[in-house]
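> structure for this input, please:
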Amino acid sequence: MECIMEMNKKHCNCTYSPCSRKYRCCECLHYHRKNGELPACFFNKEYEKTYDRSIDNFIRMHAQR
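Purely as a prediction, here's the structure:
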């Protein structure tokens, strides 16, 4: 399957510029899963900008609601 990077750009909220997986959702998801994390698209703007992709941070974000 060919990566649809142009379409992914519309939905990607990752602000980590030097990332080689940016707009490559499959690679990003596998990378973060391997590290026990979640990708940026799981976080709101405020939490994404911390670059803390931990599951604990994801839970904190939802507990703040």
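
> could you use CA atoms for every contact and neighbour count after this?
Fine.

> number of nearby residues for Gln64?
Each residue near Gln64 was counted by other CA atoms under 10 Å, and the total is 6.

> give the contact list for Arg24.
Cys3, Ile4, Met5, Asn8 (CA atoms under 8 Å, 6 or more residues apart in numbering).

> quick one more, to check against the first:
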Amino acid sequence: MECKKEKNLTSCNCTYEPCSRKGMCCECLQYHLKSRQLPACCFPADAERTYDRSFEHFARLVQQKKV
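Predicted coordinates:
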């Protein structure tokens, strides 16, 4: 499968600047799932900026109807 990195970058909201996985969704997802996290694209902008990408944080946002 061909990576569409340039196209993916248009919707990538990751604010972590030294991230080497920006635009490479499969690598990003694999990286975060190993740590029981979700990638930035699963979070609204204000939550993403906290860098708390945990499942628990995502669940709290769902309960608060912010996701």
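
> farthest-apart pair in the contacts of Arg24 of the first structure, please.
Within the contacts of Arg24 of the first structure, two members stand farthest from each other by CA to CA: Cys3 and Asn8, at 8.7 Å.

> what sits closest to Cys14 of the second structure if chain neighbours are left out?
Ala40 (5.2 Å; CA to CA, 6 or more residues apart in numbering).

> and the one you found, how far from Leu29 of the second structure?
Between Ala40 of the second structure and Leu29 of the second structure the computed distance is 10 Å (CA to CA, to the nearest Å).

> more neighbours: which of those two?
Comparing Ala40 of the second structure with Leu29 by other CA under 10 Å, the one with more neighbours is Ala40, at 23 against 16.

> ok, the more buried one - contacts?
With CA under 8 Å, 6+ apart, Ala40 of the second structure has these contacts: Cys12, Asn13, Cys14, Glu48, Arg53.

> kindly report the same for Met5 of the first structure.
Counting by CA under 8 Å, 6+ apart, Met5 of the first structure touches Tyr23, Arg24.

> count the neighbours of Met1 of the first structure for me.
So Met1 of the first structure, with other CA under 10 Å, has 3 neighbours.

> what is the end-to-end distance of stretch 27-47 of the first structure?
End-to-end distance (CA to CA), stretch 27-47 of the first structure: 21 Å.
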